[in-house]
Every structure is written in structure tokens, then in C-alpha cells.
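Colleague: next comes the sequence, and after it the predicted model I'd like to discuss.
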Amino acid sequence: MPRVGLFITCVNDALFPETPKAVVTILERLGYDVDFPAAQTCCGQMHANSGYKKDAAKLARNFEAVFDPYDAIVTPSGSCAAMARDQCPHLTGSTIGRRVYELSEFLLDVAGVEDVGARFPHTVTYHPTCHGTRALGLGDKPIRLLRAVAGIELIDLPAAEQCCGFGGTFALKNSEVSSAMLADKCRHATDTGAEYLAAADNSCLTHIGGGISRLGRTPGAAKAPRPVHYAEILASTA
């Protein structure tokens, strides 16, 4: 089996530790030994996207040094996987991105597993995040994994591939446009009637979750779905 390193990402480290724990649970259930290199830091995505190339390159070089010993680098983040795969080569000349896998890519393309032994008896709708869809080309990989979960009922999300409006610093620099996009996404998610809204990036789920929480304070508002990373669904055996 390949030597696997877990790339936790900044957002998950600071705000959503249950998501990378879920990744470890899934991979260990499948027989993989997973290392967590403690020297990992930000991969430099936000810096690169904001034009700070020197700072981004410094962080990218640290990422490459920390994860170089691993045959496969698995992350529960489409955006950070896209950074390592698409931007690091331009910043440092490294090819380490070829060993970086968003979780669904690793499970389906490397492990060759679609049913990870999960059970989640709830209704779920899925938001395909922009980096996963457009940069990585994940296609239906996360959906295929979710379909194999025992007890789950998947509900199609209207206008699913429409951006939620987060886009990292985009939400700050273009707040009015971002808010309008978010309102559409929250409305579509609520209209499904699903209990949960799943996605591959907790950054997007944070943005959507904030919008949904504000909707919930509106008198007479319909009950909105709870945001959850799809890795946590795959780790569940309830």
C-alpha cells in the first residue's frame, strides 16, 4: 500500500477538526496507515490568489518538503488540492501535485473503493464546489461515494454547479455579488427539504452555513439543511 500523508488544510485545522479525523477513520477502515506530518502549514493558496507570489512560493516549498516522503497526499479540500496540483508547479517547479488527491479521487482512483462501509440514514443534498468541479474535474466522484452509503437519501440540488459566492478573498472584495450568489445557493438548498447539505470544501460550507443561519432567523422561514463535509458522512456508521 502507498505511504499516505494527511494534508489537513488551514480551515480544517482551525475550525473543522472532525473532517480530517473522518478522513483518517475512512482510510484506516480500508486498511491504510495514515501519517499526519505536524510540520505542515498553509499551502499558500490564499497568498497566490491575492498576488503575493513570493510568500506563496515560500509556503509551497515548505509544503513540498513536508510531504515529499509520501507516495500519496490525501486532503478533504478540493481548493487546496487544486493549489498543489495547478499552482505549485508555476511557483516552485515541483511536481509533487501529481501525488496530491482530494479524498474522493484517492478512494475511487487509487483504493478502487466505492462503498466505504458507511451508514447515514438521512436526507442529503450535495453542492459540487468550484475547485473540485472546475479545477480538479471531480465530476460525480463524491456523489458516487455518497450513493453507496447505507440508509442515505440523496436529493438533487437545483442549479448545483452555480458558485456559492465564497471564492476566498472574492467574498471580501466583491461582497455584494458574493451575497447575491450566496442567497441563491441558500434558497436552492433550503428548497430541497434535505436535512444535510454536503460538499467537498469546508470553506464553502462555512459561507453557505452563515447564509443559512441568517435565513433561519427569518420568521416563517423553512427549515434549512445542516452543512456537513461529505467525509464525515462517509465516516459515519450510525
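Modeller: On my side now, so go ahead.
Colleague: from now on I want contacts and neighbour counts done on CA atoms only, so please keep to that.
Modeller: Will do.
Colleague: can you give me the buried ones in the lengthiest helix in the chain?
Modeller: Longest helix in the chain, counting residues (DSSP state H): helix 175-191. Using 16 or more other Cα atoms under 10 Å as the test for burial, helix 175-191 gives 178-179, 181-190.
Colleague: just stretch 14-33 next, same as before
Modeller: 16, 19-27, 32.
Colleague: wait, residue 154 sits on residue 123?
Modeller: Yes: between residue 154 and residue 123 there is a contact under Cα atoms under 8 Å: 5.9 Å.
Colleague: what about residue 12, distance to residue 92?
Modeller: 25 Å (Cα to Cα, to the nearest Å).
Colleague: got it, and residue 230?
Modeller: 32 Å.
Colleague: before we go on, here's another structure to hold up against the first:
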Amino acid sequence: MSGEILIVIPARHASQRYPGKPLATLRGAGGAAKTLIERSWDAAKRVASGTRVVVASDSDEILDAARGFGAEAIFTSSACRNGTERCAELLGRLDSEPDIVVNLQGDAPLIPDYFVESLIAAMQADASVEVTTPVVRCTRTLFDKLVADEKKNIVGGTFGAISTGGNAHYFSKRIIPHFDADKADDNNLPVLLHIGLYAYRPAALRKYVASQPSALEQLEGLEQLRFLDLGVGIRTIEVQSPEWEIWELNNPSDIPHIEQSLKIMGLD
């Protein structure tokens, strides 16, 4: 289908930190209980530009649950090391080639639809853009907390060093770039938090899986660094933070925070 925008929700059962988390239950504003994978599906379906949404998993349990609430669900191998590889494998299982593939991670149901729309719009406006991903400018309050956490060797996010044109130079779990915080404008700190959401051209995905994980990718534990090592540009799109906190479900203790955000969003 010409112009198709495919939104993929990669999900695996064997999470090291939280096995089976796609099937964890989250209660909405009115008390309705839905699994994480269904709430991620709901988030994908709110994206107006998306023409097809697919759950991709190596778990029959997750695939059955997804089909149970009406999702299209396709099996992908347990050999996939990250969501990008799972999106790439899915390409070979489709009956048509999408123009753009969006990776909306299955543990992030609080992603606003305008984040996704902004990535799609950037790629539609410039055919040379191979990969897009969003960043959010850090506030002074959050920056101070992240600095304090870093001194305790606590990783509190992923950060991007970005060119004036919006192209990524590098991503790190350490705060970058270095600057004199005492002289910085509190309303325009040069610290950009990366949000784990991506849009790709199919050709970029194929190039990605044709190569082995890069040294920097493995050291930082950041899948997107493989693109940069391969010379595939990543265009970052700065977006405004929503009224709610974008919590990912990585541990059972994250559930109350996500449920609070669902209430703020007014989602049952």
C-alpha cells in the first residue's frame, strides 16, 4: 500500500527485569483493568497517521492476548535482541512494504500521539531522513536531580548530543554535553532527554540487521548507536513534555506511577 505508515509494538515475554510484563494489568482513570500490551495498542491506535498497527512478539501468550482484544499480531523470533531488530524481522512477514515503520515500544503506553505524529511528519517532509526519534529539553529541576543521581552512579535517562540541524551526534546514558551549569539559561538548558520511540525507512532497518551490534551500542546498551556507527543519520525532533509523566513499565513498582498518569490523561 503506497504511503502506508506501519506502527509496530515489539513485545517479549522474557524480560530480565520483569518477565511477562506485557501481560501486567494497569488500571485506568475509571478503574478499568487492561494489560500493558493492550494499553500500548490503544496508544498506537490514537495516532491519526498510522494506517496499520501490529503487535510483534516471540510469545504465543502475548500474541493470543493481543488477538483477544482485536489486534493484528505476528510472530517474530526470540533471536531479536531489541525492538529495532524485531521491527526489521517483521518486514519480511508482511504482504506489503510500508513507507515508514514506527517502533512504539510495548512498555511505554503513555507516549503522546503528537510525539509519533512529529516523527512521521518529519520523514514525510524530507525523503532523505532515514530515522527519526524524539527528544525533550531538560528542566533545571530535573537536571539537578539527574546530576545528583549520576554522582551516585544511578542512571536516570538517555541523553543526546545534537547538531543545530537536529541530527544526532551521539547518545549516552551519561549527561551530555558538558557545559557550565552555573552560567546556563534555566529555561533553555542544552540537555536533551531521548525518548525511546523511533520511525525508520525500511532500507535503514535492513541495513541495521545486516550488521552485528557495534562496540558503542553494547557498551552503552543503546540500540540506536548501531545506526550512527553505520553512518545512518538519526534526525531528532524536539517535542514538548506532556502534562503527565512518561513512565515505562520496567518493574512492578512502576505500576502506580503509570496508573497515575493514566488518570491525568483521562484514560479508563
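Modeller: Received it, and whenever you're ready, just let me know what you need. Since we're looking at a predicted model, the values are computed, not measured.
Colleague: work out the TM-score between the chains.
Modeller: After superposition, the two chains reach a TM-score (TM-score structural alignment, normalised by the length of structure 1) of 0.30; 131 aligned residues with a Cα RMSD of 6.3 Å.
Colleague: helices or strands up against the longest helix of structure 1?
Modeller: helix 170-173, helix 202-216 (3 or more Cα pairs under 8 Å, 6 or more residues apart in numbering; DSSP states H and E).
Colleague: who wins for proximity to residue 75 of structure 1 among these?
Modeller: helix 202-216 (11.7 Å; Cα to Cα).
Colleague: quick one: buried residues of that closest one?
Modeller: Buried residues in helix 202-216 of structure 1 (16+ other Cα under 10 Å): 202-209, 211-212, 215.
Colleague: any idea which of the residues you listed is closest to residue 59 of structure 1?
Modeller: Out of the buried residues of helix 202-216 of structure 1, the member with the shortest distance to residue 59 of structure 1 (by Cα to Cα) is residue 203, at 19.5 Å.
Colleague: show me where the stretch 51-200 of structure 2 has helices.
Modeller: In the stretch 51-200 of structure 2, helices defined by DSSP state H, counting those that start in this stretch lie at 60-68, 83-91, 113-125, 140-151, listed in chain order.
Colleague: out of those, deepest packed?
Modeller: Among the helices of the stretch 51-200 of structure 2, helix 83-91 has the highest mean neighbour count (mean count of other Cα atoms under 10 Å), at a mean of 22.
Colleague: can you name every helix or strand that that one contacts?
Modeller: strand 5-11, strand 52-57, strand 100-104, helix 202-209.
Colleague: now those as JSON lines including distance to residue 171 of structure 2?
Modeller: Listed next are these as JSON lines, based on distance: least, Cα to Cα, whole Å:
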{"stretch": "strand 5-11", "distance to residue 171 of structure 2": "22"}
{"stretch": "strand 52-57", "distance to residue 171 of structure 2": "26"}
{"stretch": "strand 100-104", "distance to residue 171 of structure 2": "18"}
{"stretch": "helix 202-209", "distance to residue 171 of structure 2": "17"}
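Colleague: which stretch among those comes nearest residue 259 of structure 2?
Modeller: strand 100-104 (19.0 Å).
Colleague: who's in contact with the closest one?
Modeller: 3-10, 40, 44, 83-84, 87, 116, 120, 123, 197-202 (Cα atoms under 8 Å, 6 or more residues apart in numbering).
Colleague: mind redoing it with 7 Å?
Modeller: By Cα atoms under 7 Å, 6 or more residues apart in numbering, the residues outside strand 100-104 of structure 2 that reach it are 4-9, 87, 197-202.
Colleague: follow-up on the earlier one: can I get the helices of the stretch 51-200 of structure 2 in CSV including distance to residue 75 of structure 2?
Modeller: Listed next are these as CSV, based on distance: least, Cα to Cα, whole Å:
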stretch, distance to residue 75 of structure 2
helix 60-68, 7
helix 83-91, 8
helix 113-125, 24
helix 140-151, 38
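Colleague: out of those helices, flag the one nearest residue 192 of structure 2.
Modeller: Nearest to residue 192 of structure 2 among those is helix 140-151 (10.1 Å), distances taken as Cα to Cα.
Colleague: that older thread, so which of the helices and strands packed on helix 175-191 of structure 1 is nearest residue 74 of structure 1?
Modeller: helix 202-216 (15.3 Å).
Colleague: just checking, which helix or strand succeeds the helix or strand where residue 236 of structure 2 lies along the chain?
Modeller: Secondary structure from DSSP states H and E places residue 236 of structure 2 in strand 234-238. Downstream of strand 234-238 of structure 2, the first helix or strand assigned by DSSP H and E is helix 255-265.
Colleague: helices and strands around that next one, which ones?
Modeller: strand 25-27 (3 or more Cα pairs under 7 Å, 6 or more residues apart in numbering; DSSP states H and E).
Colleague: which strands or helices does the strand it packs on pack on?
Modeller: Looks like strand 25-27 of structure 2 contacts strand 33-35, helix 255-265 (3+ Cα pairs under 7 Å, 6+ apart).
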